[in-house]
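Visitor: below is the structure, and that's it, no one-letter string:
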C-alpha cells in the first residue's frame, strides 16, 4: 500500500504531509507516557519486525501493491503513540533508503500507516476489550480482529485520497476494487499473524504487551500454599 511519487496531486500530498506532521508531533508527546523500561526495547523489536514484513510487496493491480501493515500489532504491543512513531520511522527508512514509497508521498504514507492503521486498530482493540471478558486469550483475539478491520479501512482511506487528488491514469473504480478487495484478504492474513505474535508474547512475557496491562492489573491476586503434610 506504499503510495509512490506522482500518484496523488501536490495539494493532496501537502495536506497529508501536514496531517502526518501533526500526528507525529502528537505521538511524540503521547509516547512519553507509554515508554518505560519494558516498552522501549519492545518498540525497537516491533519496528524491526514491521520493517521486515513490509519489505515483502506483491502487486494487487491498478498500479498498487499490497503487504502487511502492522498497525494494530504495533499498537497492542507498545501502545498507539509509540506504534505511530515506530511506523513513521519504518516508512522514513523505506522511502529514503529503499525507494519503497515516494519521498513526496511520505506524508501520505505516514497518514495511512501511522495514523489510520494504528488508530483504527487501537480503537477496535480497546472497544472489543471493553465488552469482552478481561482475560489474556481475549487480548490476542481482540488484536487479531483489530488487525482484520484496520487493513481494509486503511485501504478505503487511500481510495478516498485518490478520489480527491488521484493523478495516476487509473479509474477510481479499478483502484477501489483492487485495493479494498485484495486488502480484505491481506487483512485476514494480518489478523492471523497478529494473533500468533501477540499470543506468543503473552505466553512468554505478558507484562511486555502494552494492551494487556489493564487485564493483568484486573486479575485477582492468587496465593498458592503447599498442601499440609500428612
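Guide: Noted; the coordinates are in hand. All figures in this text were calculated on a predicted structure; none of them were measured in a lab. Numbers count the residues shown, from 1 in each chain.
Visitor: CA only for contacts and neighbour counts going forward, please
Guide: Noted.
Visitor: mind listing the strands for this protein?
Guide: Remark: strands assigned in the chain by DSSP state E are 58-61, 64-66.
Visitor: can you redo the ones you listed as a markdown table with mean neighbour count and distance to residue 191?
Guide: Output for the strands of the chain, formatted as a markdown table (neighbours: other CA atoms under 10 Å; distance: least, CA to CA, whole Å):
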| stretch | mean neighbour count | distance to residue 191 |
| --- | --- | --- |
| strand 58-61 | 14 | 18 |
| strand 64-66 | 18 | 15 |
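Visitor: second one coming, line it up with the first:
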C-alpha cells in the first residue's frame, strides 16, 4: 500500500506529514517506557528488519493482484504500540530513500496510513480481545493477534480513501475507490493476519517474555509437590531474564510452564536476523510479480494518472535490485540482504538512542518498570 508521489496533492501531503511527525514525536516519548528493558532495543531493531523482509514477499490474493504485510499489528504486539510506530516509520523511510518504494512527498501519508492507523487499530482490538478471551493462554494471544491484524489492513485502506477524498489529484468517485480498496484489502488482510499470528505464536513458543502484548498475562508457575500443584515462589521482576514465564495454566493443552532463565536473547536475535536475511535474500525471489492492492486499484480506477517518477528512481537499489548486477535472482537477493542490514542497523541505533535518553534522564532501568507502564 505504498502511496507514490502525485496521487495526493501537495497541501494534503504536507498535512499528513505534520500528522506523521507528531505521531513519531509522541512515539519517541512513549517508546522510552517500552524500551526500558535492555533486551527491547535490539528486539525492536530486529522487528523492523523482519517487517522489511516480509514486505518483499508479495502473495497473490486475486486475479492479477498481490498483497504484502503492512506490519503495524505485528510490530505493536511484539514491541509495543509506540515502538511499533517507530519500527514501521524506519522501514518506510529506508524503502523510500534506498529502494524508491513509496513517494518521498507521500512519506507522511504512508507513515500515517501504514504505521499510525494500523498500529492504533490493531493494538486497540488486540487489547480489547484479550480482556474477553480466556486469560493466560497462548491461544488467546494468537487469536487476538489474528483478528487485530485482519481488521487493521482494510482500516488502513479506508483511511487512505479518506485522504484521497480530501486531496486526490484525479476526479474519480470516492465510493468506487472505497469499495475497490476495502474489497481487495480485506483479502490482503487475511494474509496479514496469518503472517502476524504465525510469527507471534512462534515467538510465544520460544520466548514469551519478549512479547510486549503478552506481558502481565502469564499464569503463575506451578510446581507439583507431594502430588499437588502449588504456586512457585514469585520472582522479583516478572519479565526479567531469570523469571519463569507461562501463558497457560498447567492443565492447558496449549502449553506448559516454560522457564526462560537459561535462554539467550542474543541467540534469539541472531536466529531472527538470519531468518529475515533468508526471507529477503532468497525467498523474495519467488514473490508474486503482480501489482499490489493499491497499485491495482489505482490502475483500474484511474487514480494514478498524475503519478510522478520517484525522486530516487536512479538509486543503485531502486525497485529492489542492485544496479549493474545482471542476474535477477542475485540482484534481488543482494538488495534484500542490504535492506535488512541497513534497516536493522538504523532501527537499532534509533531505539538504543531512545533508551539511552531514558537512562540519562534518570528513569529506572529495569524490566519491571517496563511492565508496570506497558499500555
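Guide: Received the coordinates, thanks. Just so we're clear, the structure is a prediction, and the values are computed from it rather than from any experiment.
Visitor: so which of the strands of structure 1 comes closest to residue 138 of structure 1?
Guide: strand 64-66 (28.4 Å; CA to CA).
Visitor: thinking again about what came up before, ok, which of the strands of structure 1 comes nearest residue 219 of structure 1?
Guide: Residue 219 of structure 1 lies closest to strand 64-66 among the strands of structure 1, at 39.6 Å (CA to CA).
Visitor: contacts for the closest one next, please.
Guide: 1-3, 57-60, 175, 178-179, 182-183, 186 (CA atoms under 8 Å, 6 or more residues apart in numbering).
Visitor: gap between residue 81 of structure 1 and residue 226 of structure 1?
Guide: Distance of residue 81 of structure 1 to residue 226 of structure 1, computed by CA to CA, to the nearest Å: 44 Å.
Visitor: how about the helices in structure 2?
Guide: Counting by DSSP state H, structure 2 has helices at residues 10-34, 40-55, 72-79, 81-98, 107-110, 118-132, 138-167, 174-206, 265-281, 293-301, 328-360, 367-373.
Visitor: what comes up buried for the shortest one?
Guide: Judged by neighbour count using 16 or more other CA atoms under 10 Å, the buried positions of helix 107-110 of structure 2 are 107, 108, 109, 110.
Visitor: mind listing what the first one touches?
Guide: It refers to residue 107 of structure 2. 17, 92, 93, 96.
Visitor: what sits against the second one?
Guide: Under the criterion of CA under 8 Å, 6+ apart, the contact list for residue 92 of structure 2 reads 102, 107, 110, 111.
Visitor: now the first one
Guide: With contacts defined as CA under 8 Å, 6+ apart, the neighbours of residue 17 of structure 2 are 106, 107, 108, 109.
Visitor: could you do the third one as well?
Guide: By CA under 8 Å, 6+ apart, the contact set of residue 93 of structure 2 is residue 107.
Visitor: can you do 10 Å?
Guide: 87, 99, 100, 101, 102, 103, 104, 107, 108, 110, 111, 343 (CA atoms under 10 Å, 6 or more residues apart in numbering).
Visitor: flag every buried residue along stretch 120-130 of structure 1.
Guide: Judged by neighbour count (16+ other CA under 10 Å), stretch 120-130 of structure 1 contains these buried residues: 120, 121, 122, 123, 124, 125, 126, 128, 129.
Visitor: now it, how far from the chain's geometric center?
Guide: Relative to its parent chain, stretch 120-130 of structure 1 has a centroid offset of 12 Å by CA atoms, centre = their mean, to the nearest Å.
Visitor: distance from it to structure 2 after superposition?
Guide: Once fitted to structure 2, stretch 120-130 of structure 1 is off its aligned match by 0.5 Å on average (mean CA distance after the TM-score superposition for structure 1).
Visitor: likewise for stretch 190-198 of structure 1?
Guide: Taking mean CA distance after the TM-score superposition for structure 1, the mean distance separating stretch 190-198 of structure 1 from the aligned residues in structure 2 is 0.8 Å.
Visitor: what range does that stretch cover in structure 2?
Guide: Mapping stretch 190-198 of structure 1 onto structure 2 (TM-score structural alignment) gives residues 192-200.
Visitor: quick one: buried residues of the matching stretch?
Guide: 192, 193, 194, 195, 196, 197, 199, 200.
Visitor: fine by me, thanks again.
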